[in-house]
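Chemist: make a model of this:
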Amino acid sequence: MPKIQVNGIDLFFDIQGTGEPLLLIAGFACDSSYWSAVMASLVKQYQVIRLDNRGVGQSSAPDHPYTVKQMAADTAALLDAIGITQVHIAGHSMGGQIAQELALAYSEKVQSLMLLSSWAKGDGKFHAIIETLGDLPQILDIKLYSKVMLPWIFTEELYSTPGAIKQFINIASEYPFLPTTHGLYHQSRAILNSDTLDRLTHICCPTLVVVGKQDILTPVKFSEQLAQEIPNAELVVLERGSHGFLIECADTVATVMFNFLTNHSQNRRH
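Modeler: A predicted model of the protein is given here:
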């Protein structure tokens, strides 16, 4: 899998499929593999580009502060390097923050925007959770860290499925590209220092906002605020969805994404 040098780091990326370009940006502590459950559907009609944000996966994890704007600049540099001039973008969680900054600073590159389980400005409770999730890797091993983090990600339904959570913890502990402690810390602080609320009215591309009704980490009110402030944004609230709906409800999320993309493809507009 390829890497390129951008903004002083090695950035890992992956391209699959053909068609209009679609960029997928993962969230805190997650690399490009977080989109795996929806990939089979998306690559049937789109050239899907995934990347590992700085701090995770196979990209560099420099031990100094990160910003969401910086990660957006990394992503824009990747698009330039691979010759993509305009792209549909989907960002999950922190990836949605990065996607917002891309739409604001590089609007000419963004054909449409999908913000999944994301927000413009977190509240006090959310900031306390993110601060803790950034600090805990310094004192917990990956299995204990997963036990702390996963209740914020998945539904009671999954926790009631025998062996499901244990399987996720085992997968996480055996993953070959675990993020570094300092990478997680710097990503968490990038989240805490990000705020797009007073700039959302400047996002001019077609925008879809999606959230799970059962999301306790980035609750529905965050997505309602995004949809209210971004001009003409569409809001979809999934009844069964949690913050981890890309895993728990992958088919449903892929369908919602497809419906939006179909309505905003170049072929349809022309």
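
Chemist: only C-alpha atoms from now on, for both contacts and neighbour counts.
Modeler: Fine.

Chemist: check contacts around Pro206.
Modeler: Pro206 makes contact with 111-113, 232-233, 264, according to CA atoms under 8 Å, 6 or more residues apart in numbering.

Chemist: ok, which pair from those residues is furthest apart?
Modeler: The two members of the contacts of Pro206 with the most space between them (CA to CA) are Gln111 and Asn232, at 14.6 Å.

Chemist: these two: who's more crowded?
Modeler: The neighbour comparison of Gln111 against Asn232 (other CA atoms under 10 Å) goes to Gln111, with 22 against 15.

Chemist: would you confirm that that one contacts Ile84?
Modeler: No. Shown here, Gln111 and Ile84 do not form a contact pair, counting by CA atoms under 8 Å, at 11.4 Å.

Chemist: count the neighbours of Arg268 for me.
Modeler: By other CA under 10 Å, the residues close to Arg268 number 9.

Chemist: same question, Val148
Modeler: Using other CA under 10 Å: Val148 sits among 13 other residues.

Chemist: ok, Thr252 next?
Modeler: Per other CA under 10 Å, the neighbour tally for Thr252 reads 16.

Chemist: report the secondary structure element holding it.
Modeler: Using DSSP states H and E, the element containing Thr252 is helix 250-263.

Chemist: next helix or strand past that helix?
Modeler: Using DSSP H and E, the helix or strand that follows helix 250-263 in sequence is helix 266-269.

Chemist: next, the second sequence, to be compared with the first:
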Amino acid sequence: MPYIKANKTNLYYEIHGKGNPLVLVTGYCGNTFNWSLILNDLKKHFQCLIFDNRGTGLSDVPDGTYSVEDMAADTIDLINKLGFKKTHIYGNSLGGAIVQTMAYKYSDQIDRVIIGNSTAKFNAQMLFAAKNFIDYYEKNSDLLEQAKLWLPILMSENFITHEANLKAYFENSINNPKPISLKGMIAQYAGMHTFDSRKWVDKITHRCLILSGDEDLICLPKESQYLHEHIKNSQLHIFKHCGHLPHIEYPQLNNEIIMNFLQG
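Modeler: The predicted structure follows:
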């Protein structure tokens, strides 16, 4: 399996497809498995780099807590060591915080930016829910029960009221080949807790697409609107009847919007 030591951390990665490079950065507790519904189409148009952030999947789980800056530095070092000169970047949720940081701190190495269902500062309700999840995980590591706990705040009413969606969601959760450890969960949580881009987000000058869901209870639509208002060269798309994960609820539409932005 492919690994690269990036920023002193062994990161698991995969490269799919050919074309201009597109780096996909997962959210809290996520891993490469989370991109499975959109990867097959994207790799027909781009050279897609997917990887496990520090603390998740098959990557190292270093001691201590992780900042968003740590994870942005990991990602840019991985990109450099793979020989990519300039890349598009797409991150969801915590991944959206990471790509904001990359666009700000490593501006010359970034082409276009996609910030999916993210924020300039994670709100207190979201952080409280994530902390509850950590407390629950300490007592119950059953993947199905964890999926049930997250479902009502991750997904839209439309998604939850269709039995086929629930079946697929729970099957994918149970079959996750590399679920996060408690240690990694706690370490990544610290990064969300301390992240705050409000003092510098207006300095991002890249062409930027901001995605949101009108029923997102984790990163609220008004938080995506804030990013849109403060990133001058940005456009905002809000998915209707959608929660926190449009790439899972509406993978085809998600890809169409992304490709129109990146190829336009």
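
Chemist: quick one: TM-score?
Modeler: The TM-score (TM-score structural alignment, normalised by the length of structure 2) is 0.95; 263 aligned residues with a CA RMSD of 1.4 Å.

Chemist: before we move on, back to that, mind checking which of the contacts of Pro206 of structure 1 land in strands?
Modeler: 111-113 (DSSP state E).

Chemist: could those residues go into a markdown table alongside distance to Asp10 of structure 1?
Modeler: Shown next, in a markdown table, are these (distance: CA to CA, whole Å):
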| residue | distance to Asp10 of structure 1 |
| --- | --- |
| Gln111 | 26 |
| Ser112 | 27 |
| Leu113 | 26 |
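
Chemist: now Leu42 of structure 2: how far from Gly191 of structure 2?
Modeler: Using CA to CA, to the nearest Å, we find Leu42 of structure 2 at a distance of 28 Å from Gly191 of structure 2.

Chemist: checking Ala190 of structure 2 next. Helix, strand or coil?
Modeler: helix (DSSP: H, G, I helix; E, B strand; the rest coil).

Chemist: number of residues surrounding it?
Modeler: 16.

Chemist: cool, Phe168 of structure 1 as well?
Modeler: The local packing of Phe168 of structure 1 (other CA under 10 Å) involves 14 other residues.

Chemist: that one is in what secondary structure piece?
Modeler: helix 164-174.

Chemist: mean per-residue distance, that helix versus structure 2.
Modeler: Helix 164-174 of structure 1, aligned to structure 2 and superposed, deviates on average by 3.2 Å (mean CA distance after the TM-score superposition for structure 1).

Chemist: all helices for structure 1, in order.
Modeler: Using DSSP state H, the helices of structure 1 run over residues 36-42, 68-81, 94-105, 124-135, 142-149, 156-159, 164-174, 181-192, 220-229, 245-248, 250-263, 266-269.

Chemist: Gly96 of structure 2: how many residues sit nearby?
Modeler: Burial of Gly96 of structure 2 is recorded as 27 neighbouring residues (other CA under 10 Å).

Chemist: do the same with Tyr175 of structure 1
Modeler: The burial count for Tyr175 of structure 1: 10, using other CA under 10 Å.

Chemist: that one pairs with which position in structure 2?
Modeler: In structure 2, the residue paired with Tyr175 of structure 1 is Asn176, using TM-score structural alignment.

Chemist: quick check: the gap between its match and Cys29 of structure 2.
Modeler: In terms of CA to CA, Asn176 of structure 2 sits 12 Å off from Cys29 of structure 2.

Chemist: let me see the contact set for Cys48 of structure 2.
Modeler: Contacts of Cys48 of structure 2 by CA under 8 Å, 6+ apart are 15-18, 21-24, 39, 42.
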